[in-house]
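> Below: sequence and its predicted model.
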Amino acid sequence: MKTALFFLLGVLVVTVAVVQMFALKRDREAAQNYPPTGQLIDVDGVTVHVEQMGEGPDLVLLHGASGSTRDFSFAFADRLKDRYRVTLLDRPGLGWTEQIDPAHKQAWSTAHASPHDQARLLKAATDKVGVSNPIIVGHSFGGIVGYAWALEFDDLAGFVSVAGVANPWPGDLGWTYRLNGSAWGGALAVPILSAFVPQTYIETTLESIFEPQSAPEGYLDHVGAALSLRRHSLRANARQVNWLRPYVVEMSARYGDITVPVEIVHGDADTIVPLEVHSAKVPGQIKGANVTVLPGIGHMPQHTNPDDVIAAIDRVARRAGLR
């Protein structure tokens, strides 16, 4: 009996070691193939990745779940830098920005950065690089961080939500977030996913994010999905998303306190952050908020309908007196 027990324990130890070895290899390859494209700055002991380009009124871009600055730098930011100073930021635990708190880095944990935590860190980072009176643009999860920014601070010109999370949703987010966002799932399941997820899964996931449209040619190579598959990024993303809803409940009750111009761009075919659940309700919550509905468009308007998103940014700039 003891021999069998020791044998099983040995197999378990070897299996864990092999998984961690392969996961570490993928972590290193991601870092080598997709290095920081901007500058790494220190904000109260936390490293934040910031990229800036262009000239003009300040515009801050916040990426969505599992993303990084590379989503916006693929093509979208280049279309704005002729008339805005564009600042791209990696959110905590994603891309090249560190987690805010040491507890967030632990494998056996559910500790995570709330939207308010993220807004405070990223606001401090933009202050350090000279951003003043910015328009905040948030896509998907970046949207709820943008709403937190508008609730926390009054020195912004306005806010643009692009398919952004805004209001509480019914039900849960599915078993993968529950698993990877849990303490034991983050410690045991995440390394397996990080080590062995196949390229076909990455491609299928990308297709589902863009549906019913398709990703632009070259997007997958540029965006660096491998960065999001690093163990610490998988944990950060899963925890932030899985435990998000209570923050959204609290925040949405306070949207009436937001007084800056708010523009929203959202596709009515978005199944990831559904229009009717999230953005459609905001005009009744924020005075003067305007929603541009894109018929037949999915979750990635900044790539499929960039002109509509840019028009919303320009409207905020005019409403704020920046144009």
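Here it is on my side, so go on.
> only C-alpha atoms for contact and neighbour calcs from this point on.
Noted.
> who touches A225 in this structure?
When contacts are counted by CA atoms under 8 Å, 6 or more residues apart in numbering, A225 touches I202.
> So it versus A195, what's the distance?
Using CA to CA, to the nearest Å, we find A225 at a distance of 13 Å from A195.
> what does I313 give?
Applying CA to CA, the value for I313 to A195 is 40 Å.
> where does the nearest residue to F141 once chain neighbours are set aside land in three-state SS?
Spatial nearest neighbour of F141, chain neighbours left out: G64 (4.5 Å); criterion: CA to CA, 6 or more residues apart in numbering. Secondary structure state of G64, per DSSP: H, G, I helix; E, B strand; the rest coil, is coil.
> what about G64, neighbour count?
25 (other CA atoms under 10 Å).
> now swap in the one 10 residues further on and tell me
Close neighbours of F74, defined as other CA under 10 Å, add up to 17.
> A helix includes I41, no?
No. Using three-state DSSP, the assignment for I41 is strand, not a helix.
> can you pull out the helices in the chain?
Secondary structure of the chain (DSSP state H): helices located at 2-33, 69-73, 115-128, 141-152, 175-180, 183-184, 190-196, 199-210, 219-223, 225-228, 231-242, 245-252, 301-304, 306-319.
> adding another structure so you can compare the two:
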Amino acid sequence: MLITLTLIALLVAGLVVWTKLKTREIEARYPPAGEMIDVGGYKLHAVHVPRPADADLPALVFIHGASGNLLDQSVPFRPKLEGRAEMLFIDRPGHGWSERGGAANATPDGQANAIAAAMKTKGITSAIIIGHSFGGAIAASFALAHPEMTSGLVFLAPATHSWPGGIAWYYDLTRLPVIGPLFANTLALPAGLTRLESGSACVFAPNPKPDDYITSTAPALVLRPGAFRNNAIDVANLKPYVSRVAPRYSEIRTPTVIITGDSDSVVLAHIHSEGLARDIEGAELVWIRNLGHKPDHVTTDLAVRAIEKVAGYDVDLETAAEMAEASLAADDAGCPS
């Protein structure tokens, strides 16, 4: 018995050491891309693109989803919008290189307030808020808490309403005291690295994952123990949060476009996207056939057109959607087991 316990203790210690070393390696490979913004006792990491002299769009603030960081939005959108608008790409509290802050940041409203504080620090008084997946819940919360700072909303495959069922077991495990930190510091990173490519492919399916997605957007950052646990807590808190807040979405009064795919295997579009279209007066819902969970990367041009529409341009989103669908019609990438 003593020998068994000793072996277990040595194994755990070895995994902890390996995780620390691998974390340093990941951080060296994907260093901060922007600046640290003090938002009142802690700092958020962000890439701020100043307003160009000939900007034709209002300021744009991008909010990434679960398991992500600001690169997931800056990689597809910055090249498309450079020179047209002031942009702010933010690592959500406790993700990427941002510090977590207090307990309030365990729910979307706290994170929305943190983003608002970062905007004010950079002199952004109002902006179109673009939220992908989990970022959609934060974008909606932002509009509720800071309507005067919200000039428009663009939701991309959002997660905003209560859904049937629960969440993946490792989220529930990781958020627990004692057991959660132990799991995050031992097994999460080695197990996660084996699923990085296949898991990302499943998020994109049926659309093919870009070959450079892992290296260009650094999803490995979420496998670091602190970020992994913050991500798990965020996801575990989402369902009770949106169950409480979704009835207030009817209070939102701002131009809104929602882009969603009929082949999204991550969120149930008929619950979240249709729910937003129902709840926000005047919201335009754009359904795309054969689109998975990544309209930010797969249909970036359509998302840009949605931003233009929200900004007041006369944009025919129906025609833009038809063009996007035509480009995806032959996609049949699977989800690796």
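Structure received. Since the model is a prediction, treat every value here as computed from it, not as a measurement.
> counterpart of stretch 166-175 of the first structure in the second structure, which residues?
Mapped onto the second structure using TM-score structural alignment, stretch 166-175 of the first structure spans residues 160-169.
> Okay, buried residues for that stretch please.
Judged by neighbour count (16 or more other CA atoms under 10 Å), stretch 160-169 of the second structure contains these buried residues: 160-162.
> and V257 of the second structure, what pairs with it in the first structure?
For V257 of the second structure, the aligned position in the first structure is E263, judged by TM-score structural alignment.
> Just give me the residue closest to the centre of the first structure.
Geometric centre of the first structure, nearest residue: G64, 2.6 Å, by CA atoms, centre = their mean.
> Quickly note the distance from that residue to D71 of the first structure.
In this view, G64 of the first structure and D71 of the first structure are 9 Å apart by CA to CA.
> again with G181 of the first structure
23 Å.
> Quick check on the two: which one has the bigger neighbour count.
Comparing G181 of the first structure with D71 by other CA under 10 Å, the one with more neighbours is G181, at 28 against 23.
> how about L221 of the second structure, what's its partner in the first structure?
With TM-score structural alignment as the criterion, L221 of the second structure pairs with L227.
> In the second structure, point out the residues matching the longest strand seen in the first structure.
Secondary structure of the first structure per DSSP state E: the longest strand is strand 46-53. Under TM-score structural alignment, the alignment places strand 46-53 of the first structure onto residues 42-49 of the second structure.
> okay, how far is it across stretch 257-265 of the second structure, tip to tip?
Using CA to CA, one end of stretch 257-265 of the second structure lies 21 Å from the other.
> residues in contact with that stretch?
Around stretch 257-265 of the second structure, the neighbours that count as contacts under CA under 8 Å, 6+ apart are 153-158, 203, 205-206, 269, 273, 276-277, 283-293, 295, 303, 306, 310.
> Any idea how far that stretch is from the middle of the chain?
Relative to its parent chain, stretch 257-265 of the second structure has a centroid offset of 15 Å by CA atoms, centre = their mean, to the nearest Å.
> List the buried residues for it?
Neighbour-count burial for stretch 257-265 of the second structure [16+ other CA under 10 Å]: 257-261, 263-265.
> Make JSON lines from these and add distance to K80 of the second structure to it.
Compiled in JSON lines, those are given as follows (distance: CA to CA, whole Å):
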{"residue": "V257", "distance to K80 of the second structure": "18"}
{"residue": "I258", "distance to K80 of the second structure": "19"}
{"residue": "I259", "distance to K80 of the second structure": "18"}
{"residue": "T260", "distance to K80 of the second structure": "20"}
{"residue": "G261", "distance to K80 of the second structure": "21"}
{"residue": "S263", "distance to K80 of the second structure": "25"}
{"residue": "D264", "distance to K80 of the second structure": "24"}
{"residue": "S265", "distance to K80 of the second structure": "27"}
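> Return the residue of the second structure aligned against D307 of the first structure.
In the second structure, D307 of the first structure lands on D301 (TM-score structural alignment).
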